[in-house]
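Trainee: Pasted the sequence and its predicted model underneath.
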Amino acid sequence: MPRSRLTLLIVSLLATAVAGVIAGGAGASQAAPAAANAIAFTSERGGPLQIFIRQGGRPIAIAAPKHGMSVAPDWSPNGSKLALALSDASGQDFDIGVVPADGGPIRRITSGPAWDEEPSWSPDGRWIAFASNRTGNFELYVVRPDGTGLRQLTRNGCDDTQPDWSPDGKSLVYASRVNGKPRIWRMDADGANRRPLAKVLGSAPAWSPDGRTVAFQSESDEAAHIMLMDADGRNLRQLTDEIGNQTSPAWSPDGQWVAYISDPFGSYDVLAVRPDGTGRRALTADVWSDDTPAFRPTT
């Protein structure tokens, strides 16, 4: 997830002690792409940040901890579960959790006084990659969905965040803040062979289902936009050019759409566009701020 914006939203909600009743969005969204596929996302919707799922109708709240927040969902490969980051009551510590997609209790699979965040499920379902600041700065780790096998992948002394698996499970892309400037990097699934993908500043990488393209959000002092590049870092091109910021790209399972977050209606909503830049439409359009969309896999 784009820590710069979602973290600010978390801090804002904590500072103002926002609480309320979960409410449906006001205003109708346009026809959704990939209508057969649900989309999960983080939203405030009048209360603490938590995970919602929308499939053609009103968003449904799931993964609501008794205290704290749940954010940054990622689907298991078979679409039966969601990995997420959930906080304690203070909002100062986040753990990785797993919850059934149709609702049910959340199982915490990491623990400790740290921010464990941005989970990403491996294509074979055996591992969940995530970022954690348990050693001081953010590094990347993997853990099994049952909480065993915790292993650190990076030890770089700079913030490594936002991991995303290649479709074949052999590589990860992620954002690394070398010298404080975020860029997209790639490494093998065991943490070896680290290398930058592009010289431009960027974060929140997302691999296309066919493995050929990486979407990411540009980073500049002016505005963030969604960019595309080939998986080897070549053929860089801009996908969105709207007013304001566009962040948190996520591919539909068929690769025909890229969902992202934008603020054309005054609040942050989930939009989608085809990879050639056509067909832009809103998947949510209401007064609430949404973030970190994730399409349910096709099974």
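Mentor: Cool, the structure landed.

Trainee: C-alpha from now on. contacts and neighbour counts both.
Mentor: Will do.

Trainee: could you pull out the helices for the protein?
Mentor: 3-16 (DSSP state H).

Trainee: How many neighbouring residues does the residue nearest to Gly147 when sequence neighbours are not counted have?
Mentor: Closest residue to Gly147 apart from its sequence neighbours, by CA to CA, 6 or more residues apart in numbering: Ile109 at 4.2 Å. Ile109 has 18 neighbours, counted by other CA atoms under 10 Å.

Trainee: which residues touch Lys164?
Mentor: To be clear, residue 164 is Asp; Lys isn't right here. 120, 129, 172-174, 205-207 (CA atoms under 8 Å, 6 or more residues apart in numbering).

Trainee: and which of those is nearest to Phe295?
Mentor: Proximity of the contacts of Asp164 to Phe295 (CA to CA) peaks at Ala206, which lies at 12.0 Å.

Trainee: tell me the contacts of the closest one?
Mentor: 164, 173, 214-216, 249-251.

Trainee: For those, work out which two are farthest apart.
Mentor: Among the contacts of Ala206, Val173 and Trp251 lie farthest apart (CA to CA), at 14.5 Å.

Trainee: dropping in the other structure now:
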Amino acid sequence: MLSVRLVLVCCLGTLPACMPNSSSKRADYDPATDSLRFPGEVHLRNIRQLTFGGNNAEAYWSYDDRYLVFQSDWTAINPQGCDQIFLMRADGQPLADGQRYRLLSTGRGRTTCAYFLPNSRVLYASTHAAGPECPPVLRSVEGRYVWSLYEYDIYVTDTTGAPPELLIGGPGYDAEATVSPDGRYIVFTSSRSGDLELWRYDLQTGALLQLTQELGYDGGAFFSPDGSQIVWRASRPTGEAAKRYRQLLAQGLVEPSEMDLYVANADGSNPRRVTHLPGAQWAPYFHPDGKRIIFASNHHTKGGRLFDLFLIHLDGTGLAQVTHSGTFDAFPMFSRDGRRLVFASNRNARGEASRETNLFVADWVEHPEPIDLSFTRP
């Protein structure tokens, strides 16, 4: 997910001087053409849509910022029926072979959570070893929204879609894998201890280290730009909520309605809670300065279905809303050079309600100018 060594050195730093001024010059920016931007989105310019149907999510950058991997059930590219992993160029242009989207997974089972390794190989989780069919989807229990914990294992392929190699397996759930900036460590979520905990896998030695210990779902972890910390989402149920959590876990389910963000050292030490908000705080990713987190939340809608992106400092201060589309915005990831943000959204240029979740990429404006503060819809 990075390329040249000079960029890697810069982006691994935490000094503000290492942050590029990614704002376009005012003379180069025409707000009248920014039809996917909404008023109040002062940090986003030149939003471009990358997919055009179905459900597309968890798009993550290659190390050279040229490509994205993502999961999709869009029937135009995936007739199989449940999420498969695809590669695309980050600028939306065709790949060298003329395809816009290249299938990287097997086309069997259900997949999730692809992520690049530094050598342009790709991690992803899949159920295909258990069978070629799509596992059944259970969306609710007693009227409450749940996620199914499929029998995922973690595989490695390359950008041609070569047959996958098993990397992390075993009974239960192994998924949500991401990679440290130096490419040595993988952090992932596993049920191997009997609970949903974070684990770290050392690609050099094969050693496993359990990073979290408390009851509750720990998942969606990412490393900081310098690799020294991780951020993740977690539930910490107590009392009746803990009893319900255990009952659902025994059924291979988890209820993600109440989650907050945590950070810790990369070895799991010194864990601390960042957010204390109602509803679900999830899909966190470090800002390139290493001092802030961008994440998805519905706290402002009291646990409703409207999710927006927010920024917050590691100490829990400075909460600021980033997206204002009036619909679902989630799964943010900064490019390695800090100049762009990719995310998933239900937005469209018409401003109409939609159930389609597509991928979008925007120029990141670190220091909004008057033209950003006064932006109105074209």
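Mentor: Okay, I see it. As the structure is a prediction and not an experimental result, all values here were calculated from the model.

Trainee: about what we covered before: okay, Val173 and Trp251 of the first structure: which has more neighbours?
Mentor: The residue with more neighbours, out of Val173 of the first structure and Trp251, is Val173; 28 against 24, by other CA under 10 Å.

Trainee: mind checking what the more buried one lines up with in the second structure?
Mentor: The alignment partner of Val173 of the first structure in the second structure, by TM-score structural alignment, is Val231.

Trainee: How many neighbouring residues does the alignment partner in the first structure of Val69 of the second structure have?
Mentor: In the first structure, the residue matched to Val69 of the second structure (TM-score structural alignment) is Ala40. Ala40 of the first structure has 27 neighbours, counted by other CA under 10 Å.

Trainee: doesn't Asp174 make contact with Ala125 of the second structure?
Mentor: Yes. Between Ala125 of the second structure and Asp174 there is a contact under CA atoms under 8 Å: 7.2 Å.

Trainee: which residues do those two both contact?
Mentor: 152-154.

Trainee: which residue sits closest to Ala264 of the second structure, ignoring its sequence neighbours?
Mentor: For Ala264 of the second structure, the closest residue by CA to CA, 6+ apart turns out to be Pro271, at 4.1 Å.

Trainee: Would you mind measuring from the counterpart of the one you found in the first structure to Val143 of the first structure?
Mentor: The alignment partner of Pro271 of the second structure in the first structure, by TM-score structural alignment, is Arg194. To Val143 of the first structure, Arg194 of the first structure is 20 Å away according to CA to CA, to the nearest Å.

Trainee: What segments of the stretch 1-150 of the first structure are strands?
Mentor: 39-43, 50-54, 60-62, 70-75, 81-87, 94-100, 107-108, 116-121, 128-132, 139-143 (DSSP state E, counting those that start in this stretch).

Trainee: okay, and the shortest one goes to which residues in the second structure?
Mentor: By that I understand strand 107-108 of the first structure. Using TM-score structural alignment, strand 107-108 of the first structure pairs with 165-166 in the second structure.

Trainee: do the second one as well
Mentor: Residues 84-88 of the second structure are where strand 50-54 of the first structure aligns, taking TM-score structural alignment as the criterion.

Trainee: residue nearest the centroid of the second structure?
Mentor: Phe331 (4.1 Å; CA atoms, centre = their mean).

Trainee: Translate Cys11 of the second structure into the numbering of the first structure.
Mentor: In the first structure, Cys11 of the second structure lands on no residue (TM-score structural alignment).

Trainee: Three-state assignment for Cys11 of the second structure, please.
Mentor: At Cys11 of the second structure, secondary structure determined by DSSP: H, G, I helix; E, B strand; the rest coil is helix.

Trainee: hang on, isn't it packed against Arg339?
Mentor: No. Using CA under 8 Å, Cys11 of the second structure is not in contact with Arg339, being 10.9 Å away.

Trainee: When these two are compared, which one has more neighbours?
Mentor: Using other CA under 10 Å as the criterion, Cys11 of the second structure and Arg339 rank with Cys11 on top: 24 against 20.
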